[in-house]
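In: Sequence and predicted model, in that order:
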Amino acid sequence: MKLRIFTEPQQGASYDDLLAVARKTEECGFDAFFRSDHYVAFGDVDGLPGSTDAWITLAGLARETSRIKLGTLVSPVTFRHPGPLAISVAQVDQMSGGRVELGLGAGWFEDEHQAYGLDFPDTPGRFDLLEEQLELITGLWDTPVGEKYNFDGKHYQLKNSPALPKPIQQPHPPIIVGGAGKKRTPALAAKYASEFNAGFRSVDEIKTIFGRVQAACEQAGRDPKTLNLSTAHTVVVGKDDAEVRRRAAVVDRDPENPGDGSIVGTPAQIVDRLGQLAAIGSQTHYLQVLDLADLDHLELIASDILPQM
C-alpha cells in the first residue's frame, strides 16, 4: 500500500513552499508528491502569492528530488493543447529520471477559466476533449522513434508529427483517470489509465465507484486487477485530541463532522479509516495536506501511520 502527499497550492503557496513539502515528503519516506492543477483559489482565500503552474513546478522538483514520484491530480484538458502537454510531461519524465505520472481530467472549475480566458465547454464537450487527449497523448508517446504520428479527431488534428521527445518510462508514464462519472469516466479509465482515483467521498460511495470501473474493465476485456485503484482525502492528524483540534481549526475542518470524506483524528483513527479503504480495494492513498507550512504534520504521519500501512 502506498501513501502519497497531495497538495493544493492554488490556495496560497510559492514554489519554495512546495519545494520544502516535496523534500520533506521524500525525507519521510512517502511514495510521491502530487499537486493539484488550478489557477484560482477556492473559497474566501486570497491565494497569495498566486498560483504556480503545475508542470513548471514539477519540472523544478524533478531536479531537486531524487526518489519520489511526481504528478498532477489532475490536469484539466481545458488548460493545455495535448501535443505540447505530451512534450512537457515527457521532458519532466526525462528530467526526473522516469518518476512522472499524469493525472488527466475534464476540468470543472469554470471561474478559473473565465479568470484567464480559457474556453470552458459543457460537460459532454469537456469529456470529448478528454477522450481525444488520452488517445492523442498516448499515441504520441507510443509511436516508435523514426515513425510519424497522425491524428484526425473532431477537436485535434496532427499531421506527420515526429512524436518526440520520448519519456523514459515505457511504454509511457502512468496515466491517472478519476472521478464519479457513471459511464464515460469508467470506460476511459478502463481503456487508457494505469490508475483510477476516487476521492473525497465516503467508504460506501467509493466502493460503488470502484465497482463501476471494475465492471468497465471487464466489459472492455481488461483484467480489473491490472488497474490500480486509489483514493484521495483531506487528512488532519494529531498526536492527541488537542492537537487534532488545533490542526483542524487551521484548515477549517470540524473534527466531529469533517465532511467531504475528510479523515480527521489521531494516528490510530487514520489507520483504521485507511484500512477500511484498503479493504474495498484502494491500493494507493493520496493524503491531501492543506497547511503546507506545517512540516511537523508530515513527520507525524510518517512516524505513526506510514509504518503501519
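Out: Good, I have the coordinates.
In: Every contact and neighbour count from this point should use C-alpha atoms.
Out: Fine.
In: sec struct for residue 301, please.
Out: What DSSP: H, G, I helix; E, B strand; the rest coil gives for residue 301 is helix.
In: Isn't residue 267 up against residue 301?
Out: Yes: at 7.3 Å, residue 267 and residue 301 qualify as touching, with contact defined as C-alpha atoms under 8 Å.
In: overlap in contacts of the two?
Out: Common contacts of residue 267 and residue 301, defined by C-alpha atoms under 8 Å, 6 or more residues apart in numbering, comprise residue 237.
In: Can you give me every residue that contacts residue 177?
Out: With C-alpha under 8 Å, 6+ apart, residue 177 has these contacts: 103, 104, 105, 185, 188, 189, 193, 195, 196, 197.
In: for comparison:
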Amino acid sequence: MTDYGHDLLFGSFITPTHAAPERVVGLAQVSERAGLDLATFQDHPYQPSFLDTWTLLSWVAARTERIRLAPNVANLPLRPPAVLARAVASLDLLSGGRVELGLGSGAFWDGIEAMGGTRLTPGQGVDALSEGIDVIRALWDTTDRSRVDVRGRHWSAVGAKRGPAPAHPVGIWVGAYKPRMLRLTGAKADGWLPSLSYLSGPADLDAGNARIDDAAHAAGRAPAAVRRLLNVGGRLDARRGDALLSGPPEQWVEQLAALALDHGTSAFIVSGDDPTLLAVVGQEIAPAVREVVAAERARRGTAPVDPTTAGE
C-alpha cells in the first residue's frame, strides 16, 4: 500500500471547444461553485475546434475567484519554455497564485509539425521536456542575480534576465507513461499527471509510482515531493457497477479513497463536461473521500505531507 500523505484535491477536466465558449467558462464556474479545487483544460494548439488554452485560462482566471487553474497538459513543442515561464508567472501574479503547470512532451506530431513545431522522436521529446523544465525553473528563480545560462540541444536560454517569479510555488505536473518520462518525473517534476483511460488499472499506477520513487531517490529527492494526480472519467448511476467509477456516489467514495490510500493518488480530475457530475463530485463525493482518508490516516498514524517541502 502506498500513501504519500498529500492533501486531497479534486478538479474538472473541461473540453475547450470554441463552438460554445461561454459553456466552457461556465463549467469552470460550476466547478468553483461546487467547491472543486482545480479547473483544467487540454492543450492542442493545432486543433481548430478548440479555443487557445492559454487565452482561455487567462479569461477563466478573470471570471473566477478561488479555483486553481492548469493546462492539462501544456504542449511544450508549440509553447517555447522561456515564453511559457513568463506567461505562467504573469497569470499566477494576476490571479493571486492560482495557476499550476501541467506539462507534456507532445503528441500528434503531424499537427505539431503543421503548426511550425519540430517533429521529435520519443527519446528526443523526453530530452526536450527535461531542458524545458530547466529553462522554466531558471527563469522563475529570481533569488539568483545572474543571467540564465541553460544550454540544451532543443531548448536553451542563455543570457536571459530572470523573472517574474510566480506568486506561489507553481507545481510542474508531467503527463508521463513510459519509463524515461516516469524517471524524468521523479527526478525533476512536482507531480505525475496521467489519465486513467490510458492505464490498464491501479497496477499501472503502482508500477509508475515505483519508477518515480526510484528516480526521486536517485536524484536525492523524497518520493513525496512528487504529487500523484489522475485524470478520471466515470458516470453516476443509481446501481453499483463493475467498472471503476461507474455507480452511485458511495461507490465513487470507496474507490477514490482506495486510490488515495493504496495507490498514492492525491488529486482526482474529472472529465466529461457534465455539470451535474461536477456538482456531485464537489459537494458530496469529495468531502466524503476526504473524511474516509483522514480517518484511515489517523488510524495508521500517517501525518499529512506538504509536497512543496517534502524534498527538503
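Out: Received the coordinates, thanks. This is a predicted model, so every value here is computed, not measured.
In: sorry, back to before: which of the contacts of residue 177 of the first structure show up in the second structure as well?
Out: Among these, the contacts conserved in the second structure (both residues aligned by TM-score structural alignment, their matches' C-alpha atoms under 8 Å) are 103, 104, 105, 189, 193, 195, 196, 197.
In: Export those residues to a markdown table and append columns for neighbour count and secondary structure.
Out: Shown next, in a markdown table, are those (neighbours: other C-alpha atoms under 10 Å; DSSP: H, G, I helix; E, B strand; the rest coil):
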| residue | neighbour count | secondary structure |
| --- | --- | --- |
| 103 | 24 | strand |
| 104 | 21 | strand |
| 105 | 24 | strand |
| 189 | 24 | helix |
| 193 | 22 | coil |
| 195 | 21 | strand |
| 196 | 28 | strand |
| 197 | 25 | strand |
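In: Closest one to residue 138 of the first structure out of those, please.
Out: Distance to residue 138 of the first structure, by C-alpha to C-alpha, is smallest for residue 193 among those, at 10.2 Å.
In: how close does the lengthiest strand in the first structure sit to the second structure?
Out: Longest strand of the first structure, by residue count under DSSP state E: strand 228-237. Here strand 228-237 of the first structure, set against the second structure after superposition, deviates by a mean of 1.6 Å using mean C-alpha distance after the TM-score superposition for the first structure.
In: Contacts for that strand, please.
Out: 194-201, 210, 243-244, 247-248, 261-267, 270, 277, 281-290, 297, 300-301.
In: switch to 6 Å and redo it
Out: 195-200, 244, 262-266, 282-289 (C-alpha atoms under 6 Å, 6 or more residues apart in numbering).
In: swap in stretch 283-301 of the first structure?
Out: 1-7, 229-235.
In: can you give me the helices for the stretch 201-309 of the first structure?
Out: Using DSSP state H, counting those that start in this stretch, the helices of the stretch 201-309 of the first structure run over 203-219, 241-250, 267-279, 295-304.
In: Just give me the match in the first structure for residue 35 of the second structure.
Out: Under the alignment by TM-score structural alignment, residue 35 of the second structure pairs with residue 29 in the first structure.
In: Tally up the residues packed near that match, please.
Out: Residue 29 of the first structure has 17 neighbouring residues, counting by other C-alpha atoms under 10 Å.
In: list the contacts for it?
Out: Counted by C-alpha under 6 Å, 6+ apart, residue 29 of the first structure has zero contacts.
In: Could you measure from it over to residue 133 of the first structure?
Out: Note on residue 29 of the first structure: its distance to residue 133 of the first structure, by C-alpha to C-alpha, to the nearest Å, is 33 Å.
In: and what of residue 197 of the first structure?
Out: 18 Å.
In: Next: residue 300 of the first structure.
Out: 39 Å.
In: okay, these two: which has more neighbours?
Out: Set residue 300 of the first structure next to residue 133 and count neighbours by other C-alpha under 10 Å: residue 133 wins out with 24 against 16.
In: Could you say which helix or strand holds that one?
Out: Following DSSP states H and E, one finds residue 133 of the first structure within helix 123-142.
In: Can you give me the buried ones in the helix or strand following that helix?
Out: Of the helices and strands lying after helix 123-142 of the first structure in sequence (DSSP H and E), the nearest is strand 149-152. Within strand 149-152 of the first structure, the residues that qualify as buried are 149, 150, 151, counting by 16 or more other C-alpha atoms under 10 Å.
In: Mean distance between whichever helix or strand comes after strand 149-152 of the first structure and the second structure after superposition?
Out: Once the chain leaves strand 149-152 of the first structure, the next helix or strand it forms, by DSSP H and E, is strand 157-161. By mean C-alpha distance after the TM-score superposition for the first structure, the fitted strand 157-161 of the first structure averages 2.5 Å away from its aligned residues in the second structure.
In: Which secondary structure elements does strand 157-161 of the first structure sit against?
Out: strand 149-152 (3 or more C-alpha pairs under 6 Å, 6 or more residues apart in numbering; DSSP states H and E).
In: looking just at contacts, which helices and strands does the strand it packs on meet?
Out: On a contact count with 3+ C-alpha pairs under 6 Å, 6+ apart, strand 149-152 of the first structure meets strand 157-161.
In: what's the following helix or strand after the strand it packs on?
Out: strand 175-178.
In: could you give me the residues in the second structure that that following strand aligns onto?
Out: Using TM-score structural alignment, strand 175-178 of the first structure pairs with 172-175 in the second structure.
In: just how off-centre is that stretch within its chain?
Out: 5 Å (C-alpha atoms, centre = their mean, to the nearest Å).
In: for the stretch 1-150 of the first structure, what spans make up the helices?
Out: So, for the stretch 1-150 of the first structure - with DSSP H, counting those that start in this stretch - the helices run 15-28, 54-64, 82-96, 110-115, 123-142.
In: Turn these into a markdown table, including distance to residue 222 of the first structure.
Out: As requested, these are exported to a markdown table (distance: least, C-alpha to C-alpha, whole Å):
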| stretch | distance to residue 222 of the first structure |
| --- | --- |
| helix 15-28 | 34 |
| helix 54-64 | 31 |
| helix 82-96 | 25 |
| helix 110-115 | 34 |
| helix 123-142 | 17 |
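In: Tell me which of these lies nearest to residue 221 of the first structure.
Out: helix 123-142 (18.0 Å).
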